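K.L.:
Following is a predicted model, sequence given first.
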Amino acid sequence: MSNAFPHRHLLGIEGLSADDIRIILDEAEQWVEFNRRPRKQDGRLVGLTQINAFFENSTRTLFSFEIAGKRLGAQVANFHAAASSVKKGESLIDTALTLNAMRPDVLIIRHEANGAAADVADVMDCPVINAGDGRGEHPTQALLDALTLRRRFGRIEGLKIAICGDIRHSRVAGSNMRSLPLLGAEVRLVGPVALLPDSIPAGISTFTDFEEGIAGTDVVMMLRIQRERMEEALSASLGDYHSFYGLTRERLDRLAPNAAVMHPGPMNRGVEIDGDIADDPKRSLIQEQVEMGVAVRMACLDIFTRSARS
């Protein structure tokens, strides 16, 4: 692949073309097979420094970025806000300027504020990859979801995909609502009125009846109820969420034959999804999503650091 990729940063799916996404997915394919080898070491990022700056807790995203960087040979440093001067009142931009002065070659950032990644990118001399900003975007999650689907179905175009649950507060949904239609999928949003977004892209349909919304779909992407991002009154008003919007074995029968189930994690078993469905090897793609996350993040680190290596 050419060294030229038309974007310096990965701040969101917004701004990417379908071809841009396919370039990243195609690049990630090689890393899927690489990661299944007994020995997993590639030296293309040797001598480069990767900072993972996480202002929110994370398991899958933080560790997959760390593993991705180390498998490519990078020097990886993890910044945890809870143990930093952020606790003393240091601003995000001052923290970013401090990290920039250490001359990293790529910065991965997760932050609770919408637009934080873009703000940081404005003051950094290296590429910035958004690992989740508030209710905004989570682009690498959308990319790994796309790779998971492409490997399962051999295509994304024409798939009927229902994104279900707390869409209003989900940056995962924010990115998937942009990427999946761009790749030719039919996307439905399914959830209570209070958890649907105010702004919905053209061509995406919405449903408040769960069973109607998932009927005939090839993929159901369940989302966690994000109580930490809700107002207390809204959180308290949800009531018996599982009885209306939980994915149960009975409701699974409404999907298309051979339909698949996804979840970005962490899961609330027994709330948005029953545990036996999450663990069903024929239906669930949840563990495959985690595996594809490492491959996609390796591809992103490779692509966005090429200028530093040229």
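P.N.:
Sure thing, it's come through. Numbers count the residues shown, from 1 in each chain.
K.L.:
hey, let's count contacts and neighbours off CA atoms from now on
P.N.:
Fine.
K.L.:
need the strands for this structure, in chain order.
P.N.:
49-54, 75-80, 106-111, 128-133, 160-164, 186-190, 205-207, 219-222, 260-262 (DSSP state E).
K.L.:
got JSON lines for the ones you listed, with distance to residue 271 and mean neighbour count too?
P.N.:
Below are these laid out as JSON lines (distance: least, C-alpha to C-alpha, whole Å; neighbours: other C-alpha atoms under 10 Å):
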{"stretch": "strand 49-54", "distance to residue 271": "27", "mean neighbour count": "22"}
{"stretch": "strand 75-80", "distance to residue 271": "30", "mean neighbour count": "16"}
{"stretch": "strand 106-111", "distance to residue 271": "26", "mean neighbour count": "24"}
{"stretch": "strand 128-133", "distance to residue 271": "23", "mean neighbour count": "26"}
{"stretch": "strand 160-164", "distance to residue 271": "12", "mean neighbour count": "26"}
{"stretch": "strand 186-190", "distance to residue 271": "15", "mean neighbour count": "24"}
{"stretch": "strand 205-207", "distance to residue 271": "19", "mean neighbour count": "17"}
{"stretch": "strand 219-222", "distance to residue 271": "10", "mean neighbour count": "24"}
{"stretch": "strand 260-262", "distance to residue 271": "15", "mean neighbour count": "24"}
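K.L.:
of the ones you listed, which approaches residue 179 most closely?
P.N.:
strand 186-190 (10.2 Å; C-alpha to C-alpha).
K.L.:
chain center to that closest one: distance?
P.N.:
17 Å (C-alpha atoms, centre = their mean, to the nearest Å).
K.L.:
okay but residue 170 is in contact with residue 135, surely?
P.N.:
Yes: between residue 170 and residue 135 there is a contact at 5.6 Å, judged by C-alpha atoms under 8 Å.
K.L.:
More neighbours: which of the two?
P.N.:
The neighbour comparison of residue 170 against residue 135 (other C-alpha atoms under 10 Å) goes to residue 170, with 25 against 20.
K.L.:
could I get the strands of the chain as TSV with distance to residue 24?
P.N.:
Below are these laid out as TSV (distance: least, C-alpha to C-alpha, whole Å):
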stretch	distance to residue 24
strand 49-54	19
strand 75-80	22
strand 106-111	17
strand 128-133	13
strand 160-164	21
strand 186-190	21
strand 205-207	28
strand 219-222	22
strand 260-262	21
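K.L.:
Check the gap between the nearest residue to residue 263 once chain neighbours are set aside and residue 258 for me.
P.N.:
In this structure, residue 263 finds its nearest non-sequential neighbour in residue 222, 5.1 Å apart by C-alpha to C-alpha, 6 or more residues apart in numbering. According to C-alpha to C-alpha, to the nearest Å, residue 222 stands 17 Å off from residue 258.
K.L.:
Use this one as the comparison:
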Amino acid sequence: MMITQPALKDRSLLGLKELSRDEIESILNRAAHWEAQKEKLVPVLESHFVANMFFENSTRTRFSFEMAEKRLGAQVLNFTAAASSVEKGESIYDTVRTLESMGIDAGVIRLKPSGVLQQLAQKVNVPLVNAGDGNNEHPTQALLDLYTMRKAFGELKGLRVSIIGDILHSRVARSNLWALQKFGADVRFCAPQTMQAPELAEHAPYVGLEEAIDADVVMMLRVQLERHKHGLITSAEDYREHYGLTEERASRLKPSTIIMHPAPVNRNVEVDDAVVESAASRIFPQMANGVPIRMAVMERAMKL
């Protein structure tokens, strides 16, 4: 059966900026259903094939998707650019079309360039799920973040959420901003001048670190240490001193505040080692929440 374009569009997940609040909430609710299942394997997608196409390195996201897909009983093909024809010049489009021709029912894609995924989605006849595209969006990360916050506070409306770190290059910050504001959360950014994205200032204010840590949710972003040579930060030690969530700063958080991070964490840079493991930290529960969220997303993509 040919999939009509409207149905295909509805089943893809390219980003959260254009997704309605109701649709986001339905994914969160379905994730709660999957988290509550005692059986690890519920094969609702037993006859479906999915390709995880990672043109950019990933460990946590890829394994989380694979775990979610296999728990739903799907047949999983894992594709990494390092072991593919992409190294020989095959285009991303041709790679996706090749796998589509072989009969996949959905594709999960992570890639460096922004905007390419949206173009691909218009040219192929299988649902696509964005596992991170450039500096654009990372929708499943933001969904698991919202899910983590909702579990901690009951609802998202009125929450003050501070996102601290490299906003300029962060697709996590963007997806969280678009989604959280749909639910009435108060989002604030905190970043060194060299890591600010000026175009986002009209959507959420930039504040100093002391104001930022006065929040319900303190979300730290990974410092990409490889950017040192580009002059974005002087050193890891300097970044920790001015923008890191040190033990001293963490001790001044409100008792109800939770600490989040999309991982991997540079311990003792953006978050002190002891803070990663503290009672306020939700860093490892976030990772756990990624599986039911991605189960909900993949079921939505493939179950007709």
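P.N.:
Good, I have the coordinates. Nothing here was measured: the structure is a model prediction, and the numbers come from that model.
K.L.:
closest to residue 295 of structure 1 out of the strands of structure 1?
P.N.:
The nearest among those, by C-alpha to C-alpha, is strand 128-133 at 14.9 Å.
K.L.:
which helices and strands does that closest one pack with?
P.N.:
strand 106-111, helix 116-121, helix 139-153 (3 or more C-alpha pairs under 8 Å, 6 or more residues apart in numbering; DSSP states H and E).
K.L.:
Give me the mean deviation of the first one from structure 2.
P.N.:
Meaning strand 106-111 of structure 1. Compared with structure 2 after fitting, strand 106-111 of structure 1 has a mean deviation of 0.3 Å; criterion: mean C-alpha distance after the TM-score superposition for structure 1.
K.L.:
Enumerate residues external to that strand that contact any of its residues.
P.N.:
Applying C-alpha atoms under 8 Å, 6 or more residues apart in numbering, the external contacts of strand 106-111 of structure 1 come out as 49-56, 117, 126-134, 301, 304-305.
K.L.:
Stretch 9-21 of structure 1 too?
P.N.:
With contact meaning C-alpha under 8 Å, 6+ apart, stretch 9-21 of structure 1 is reached by 5, 117-118, 121, 127-130, 137-139, 142-143, 175, 178-179, 182-183, 304.
K.L.:
Drop anything exposed from these.
P.N.:
117-118, 121, 127-130, 137-139, 142-143, 175, 178-179, 182-183, 304 (16 or more other C-alpha atoms under 10 Å).
K.L.:
Point to the residue nearest the middle of structure 1.
P.N.:
By C-alpha atoms, centre = their mean, structure 1 has its centre lying nearest to residue 141, at 1.7 Å.
K.L.:
got the contact list for that one?
P.N.:
172, 175, 264, 293.
K.L.:
if we go to 10 Å?
P.N.:
When contacts are counted by C-alpha atoms under 10 Å, 6 or more residues apart in numbering, residue 141 of structure 1 touches 60-61, 131-132, 147, 171-173, 175-176, 264, 289-290, 292-293, 296-297.
K.L.:
Please flag which of those sit within helices.
P.N.:
60-61, 147, 171-173, 175-176, 289-290, 292-293, 296-297 (DSSP state H).
K.L.:
Among those residues, which one has the most neighbours?
P.N.:
residue 296 (31 neighbours).
K.L.:
Need the counterpart of that one in structure 2.
P.N.:
Mapped onto structure 2 by TM-score structural alignment, residue 296 of structure 1 lines up with residue 293.
K.L.:
dump the residue contacts of the closest residue to its match other than its chain neighbours.
P.N.:
Distances taken as C-alpha to C-alpha, 6+ apart put residue 31 closest to residue 293 of structure 2, at 4.8 Å, once the chain neighbours are dropped. Residues in contact with residue 31 of structure 2 (C-alpha under 10 Å, 6+ apart) are 25, 143-144, 147, 289-297.
K.L.:
and residue 31 of structure 2, what pairs with it in structure 1?
P.N.:
Match for residue 31 of structure 2 (TM-score structural alignment): residue 28.
K.L.:
Repeat that for residue 100 of structure 2.
P.N.:
Checking TM-score structural alignment: residue 100 of structure 2 goes with residue 100.
K.L.:
Its match against residue 122, yeah?
P.N.:
No: judged on C-alpha atoms under 10 Å, residue 100 of structure 1 makes no contact with residue 122 at a distance of 11.1 Å.
K.L.:
okay, the two: which has more neighbours?
P.N.:
residue 100 (19 against 12).
K.L.:
Next, find the distance separating the more buried one from residue 126 of structure 1.
P.N.:
Distance from residue 100 of structure 1 to residue 126 of structure 1, by C-alpha to C-alpha: 8 Å.
K.L.:
Next: residue 139 of structure 1.
P.N.:
18 Å.
K.L.:
residues in contact with the residue nearest to residue 263 of structure 1?
P.N.:
If a contact means C-alpha under 10 Å, 6+ apart, then residue 222 of structure 1 has 162-167, 173, 190, 245-247, 261-265, 267, 272-273 as its contacts.
K.L.:
now residue 145 of structure 1
P.N.:
139, 151, 172, 176, 179-180, 221, 262-264, 285-286, 288-290, 292-293, 296.
K.L.:
what's the matching residue for it over in structure 2?
P.N.:
Using TM-score structural alignment as the criterion, residue 145 of structure 1 maps onto residue 145 of structure 2.
K.L.:
Ok, residue 259 of structure 1 next?
P.N.:
By TM-score structural alignment, residue 259 of structure 1 lines up with residue 257.
K.L.:
surely that match meets residue 212?
P.N.:
No: judged on C-alpha under 10 Å, residue 257 of structure 2 makes no contact with residue 212 at a distance of 11.7 Å.
K.L.:
So which of these two has more stuff around it?
P.N.:
Neighbour count, other C-alpha under 10 Å: between residue 257 of structure 2 and residue 212, residue 212 has more, with 23 against 20.
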